[in-house]
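Engineer: Generate a structure from the sequence data that follows.
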Amino acid sequence: MANTLTKTDFNFPGQKSVYHGKVRDVYDIDNDLMVMVATDRISAFDVILPKGIPGKGQVLNQIAGKFLDATSDIVPNWKLATPDPMVTVGLKCEGFRVEMIIRGYLTGSAWREYQAGVRELCGVKLPEGMKENQKFPEPIITPTTKAEAGHDENISREEIIAQGIVSKEDYEQMEKYTRALFARGSEIASKHGLILVDTKYEFGKRDGKVYLIDEIHTPDSSRYFYADGYQERFEKGEAQRQLSKEFVRQWLIDNGFMGKAGQQVPEMTDEYCQSVADRYIELFEHITGEKFNNESETCSNLAARIQKNVTDYLESRK
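Structural biologist: Next up, the predicted model:
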C-alpha cells in the first residue's frame, strides 16, 4: 500500500489557526490566506472512516485545481497556487453558511425522498411520475445550511433570504454562478464521456465580492454517470455506472452501516482501500483526460514534503 496522510499538524509561517474538517485541514495564514490540505481521509454518512485511501487527497486537490482554473472566467475563485499535489493556497473569504447543491437528475438522497412521497425539495416542486436517475426538465437547486457538526439541513431559497442567512442580492448572485458552473462542468464532462449528475458549490465573500471557494467537481462533491449506456440502463430500470463516492456509501449500507448510533464500520482491508483508490484514480483520468501520477507512491514522508513545499511558497510571497 502507498502512504496515506490522515492527520496533519503543520506549523506554517504566519499560521493563526487550523480547522480540521472531515477530509480537508485548513490553515489560516495571517488572517489573509488559507492553506487547504486535502488529506487521504474518507467520510460517509458524516463519519470519518478509520482508514485513509492512498492518493485520494491528491486526486481531489488536482481535480479541484483544474476546475477552478477552467471556470475562473465565470466566477472569481479563491485559488492562488498549488504548491504541493495535496495542497491549494488561496484567499481567505468569509464563507456563506449555505451549500449550493444543484441536481440535473433525480438520484441519491433526492430519489430516496421522492420514493417516500416527497414532491417538494427545498421549495422546488418536483414533477409526478419521475423514475430513478431521470433527467430533470432543467437542473434544480436544493441548498442546505452548513452545520458546524452533524448533518447539513435542507432549506429553501425563500427561507435563506427571510432568515437573513444570505442577502437576497448575494443569494441571487450565487444562484446565477451555480447554474453557470454546472453548465460548464456538464460540458467538460460530456467531452470525456461522462454526465455530471449533481454537485455542490460553496461561496464566500471578500472585499464585498462573491468568490467560489473550496473544491469543485471532485468525486467527493459530485456524482458522475458514464454517458455510454445511460439511456439503455435508465429505460430498463438498471443501476447506472457511476463515478462518485456513492459506491462507498453502498458498500457501507450493504455491510450494515449508515452512521447510526451503535452501528460498526465494517473492516476496511488494504485490498478494499486500494479498490477505492483505483476508483478515484479512474475518475481523475476520465474527467481530466490525463494520466494520474500518484506522488504518494514515491514519497516516504508526505507531511514533510507538504511542510517544505508550503513553507517555500509562503516565504516566496514575502
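Engineer: can we go C-alpha only for contacts and neighbour counts from here?
Structural biologist: OK.
Engineer: In stretch 184-191, which residues are buried?
Structural biologist: 184-186, 188-189 (16 or more other C-alpha atoms under 10 Å).
Engineer: Please generate a structure for the following sequence too, so the two can be compared:
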Amino acid sequence: MEAIKETNFSIAGQTGFYRGKVRDVYYFDNKIAVIATDRISAFDVVLPRAIPYKGQVLNQIASINLAATKDIVPNWVISTPDPNVTIGHNCEPFKVEMVIRGYLAGHAWREYRAGKRSVCGVALPEGLKENDKLPQPIITPTTKADAGHDEDISREEILAKGLVSEEDYLKLEHYTHSLFARGTELAKQQGLILVDTKYEFGKYNGEVFLIDEIHTPDSSRYFYSEGYAERQANNEPQRQLSKEFVRQWLIENGFQGKDGQQIPEMTDDVVSGISERYIELYEVFTGKPFVKQDYSNALKRIEEKLTENIFNTKDYNF
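Structural biologist: Predicted structure coming up:
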C-alpha cells in the first residue's frame, strides 16, 4: 500500500530540517515548509506503518480551517502549493499546547473514570458519564515535549515556570475559546460536534500567531450530531470521527505507549480501515468528495512544488 512515510530533500537555500511525529519541516531563514507525511502516531509513539492519504487529508482540512479563522488570530500560513505541503512563517513556538474540551471524552474521561475530579487544575462536577457535554468548555493545557510524552499542566504551573508570560497566556486563552467557538459552528454546519481539540501558538515579529494544523482528525475529536442525545440517554457509544478509534484499537491490543509494551501488528486491513476513516472525516467535514493524489511520483512532485514556491511566494496570511 503506497504512502509517504518520510522525505529526505536537500533544497537550495535550506537552513535546517526537523522530523516530527508526522511532519517533516524544512527551514529557510524566516520561512518554513511543512510536509504532511502519512505517518501516524498515538500515545506519542510513531506507529510502524504509514496510512495512505492521511497527510493529504490533514493538510487540506487544516488549510480550510486556517482560512476560516484568519479573522480571529493571524496564522503562520503563506501558501499551500501541494496537497501535502504548506509554506509559512517561521514562528517561535510556545512550549505548551492549548487543549480545549467541550465534552468529557478521551484522556479527560479516563482520568475522571479513575476518580480524578480535576484536569490540569480545572474542577469537574460529580455525576458525569463518558461523552457528556461539559457545563462550559474547559482549557486543559499540556507541555509540548521535544521527545517523549506531553504532560498535563495547569495554568498556574505554566506561569510559575515562565513557559508563557501572563500577558501572552491571556491572549492564548482568549484565542483558544474563540477558535473553539468557530470550530464548533463549522462542525455544526456539517452535522458534526467538535468534542475537543488542541491549538498551538507561536510568535512572529513579536505578535502571537496560530501555528501548526487545526481541527483535523489528528488534533480534534468529532461526534456525529444526529442521534447524539439518544445514544447518551441509552448509554451507547457515540459515533465519532477522530483518531480515537486508533487509540482504542491499540488499547484493546495491550498498547498505551508504556515501557515494555509492544505495538500490535498493523495488517493491510487495519491500515486500509484507518485510511478510509480519515477520508470519511474529510468528506463529512467539507461536504466534498476526496480527490486522491497520485502516489506514483509523489516525492518528486512534492520536492518540485517546494522548490518552485519557497522563495517565489508572496508574503501574506490566509
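Engineer: Name the nearest residue to the aligned partner of M98 of structure 2 in structure 1, sequence neighbours excluded.
Structural biologist: Mapped onto structure 1 by TM-score structural alignment, M98 of structure 2 lines up with M100. Nearest residue to M100 of structure 1, sequence neighbours excluded (C-alpha to C-alpha, 6 or more residues apart in numbering): P143, at 4.7 Å.
Engineer: What's the one you found aligned with over in structure 2?
Structural biologist: P143 of structure 1 maps onto P141 in structure 2, by TM-score structural alignment.
Engineer: likewise R112 of structure 1?
Structural biologist: Alignment note (TM-score structural alignment): R112 of structure 1 maps to R110 of structure 2.
Engineer: residues contacting its match?
Structural biologist: By C-alpha atoms under 8 Å, 6 or more residues apart in numbering, the contact list for R110 of structure 2 is empty.
Engineer: tell me the average deviation of the host helix or strand of it from structure 1 after fitting.
Structural biologist: Element membership of R110 of structure 2, judged by DSSP states H and E, is helix 106-113. In the superposition with structure 1, the average deviation recorded for helix 106-113 of structure 2 is 0.7 Å (mean C-alpha distance after the TM-score superposition for structure 1).
Engineer: In structure 2, which residue sits furthest out from the middle?
Structural biologist: N234 (30.4 Å; C-alpha atoms, centre = their mean).
Engineer: Which elements pack onto the longest strand along structure 1?
Structural biologist: The longest strand of structure 1 (DSSP state E) is strand 194-206. For strand 194-206 of structure 1, the packing partners by 3 or more C-alpha pairs under 8 Å, 6 or more residues apart in numbering; DSSP states H and E come out as strand 94-95, strand 98-105, helix 168-191, strand 209-213, strand 222-226.
Engineer: okay, those in TSV with distance to R41 of structure 1 next?
Structural biologist: Below are those laid out as TSV (distance: least, C-alpha to C-alpha, whole Å):
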stretch	distance to R41 of structure 1
strand 94-95	23
strand 98-105	21
helix 168-191	25
strand 209-213	20
strand 222-226	17
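Engineer: nearest to A304 of structure 1, of the ones you listed?
Structural biologist: Across these, A304 of structure 1 has its closest neighbour in strand 209-213 (26.2 Å, C-alpha to C-alpha).
Engineer: re the thing from before, thought the residue nearest to M100 of structure 1 was touching C122?
Structural biologist: Yes: judged on C-alpha atoms under 8 Å, P143 of structure 1 makes contact with C122 at a distance of 6.8 Å.
Engineer: list the residues that contact both of the two?
Structural biologist: 154-157.
Engineer: can you pick the most crowded of these?
Structural biologist: With neighbours taken as other C-alpha atoms under 10 Å, the top of the shared contacts of P143 and C122 of structure 1 is R157, carrying 19 neighbours.
Engineer: Structure 2: which residue goes with that one?
Structural biologist: By TM-score structural alignment, R157 of structure 1 lines up with R155.
Engineer: try L243 of structure 1
Structural biologist: That one, L243 of structure 1, aligns with L241 by TM-score structural alignment.
Engineer: Its match: what secondary structure?
Structural biologist: strand (DSSP: H, G, I helix; E, B strand; the rest coil).
Engineer: and it, how far is that from S296 of structure 2?
Structural biologist: 29 Å (C-alpha to C-alpha, to the nearest Å).
Engineer: where do the helices sit along structure 2?
Structural biologist: 54-67, 106-113, 155-160, 166-189, 228-233, 244-252, 268-286, 298-309 (DSSP state H).
Engineer: and among those, the most buried is which?
Structural biologist: Highest mean neighbour count of the helices of structure 2: helix 54-67, a mean of 22 (counted as mean count of other C-alpha atoms under 10 Å).
Engineer: any idea what I193 of structure 2 aligns with in structure 1?
Structural biologist: Under the alignment (TM-score structural alignment), I193 of structure 2 pairs with I195 in structure 1.
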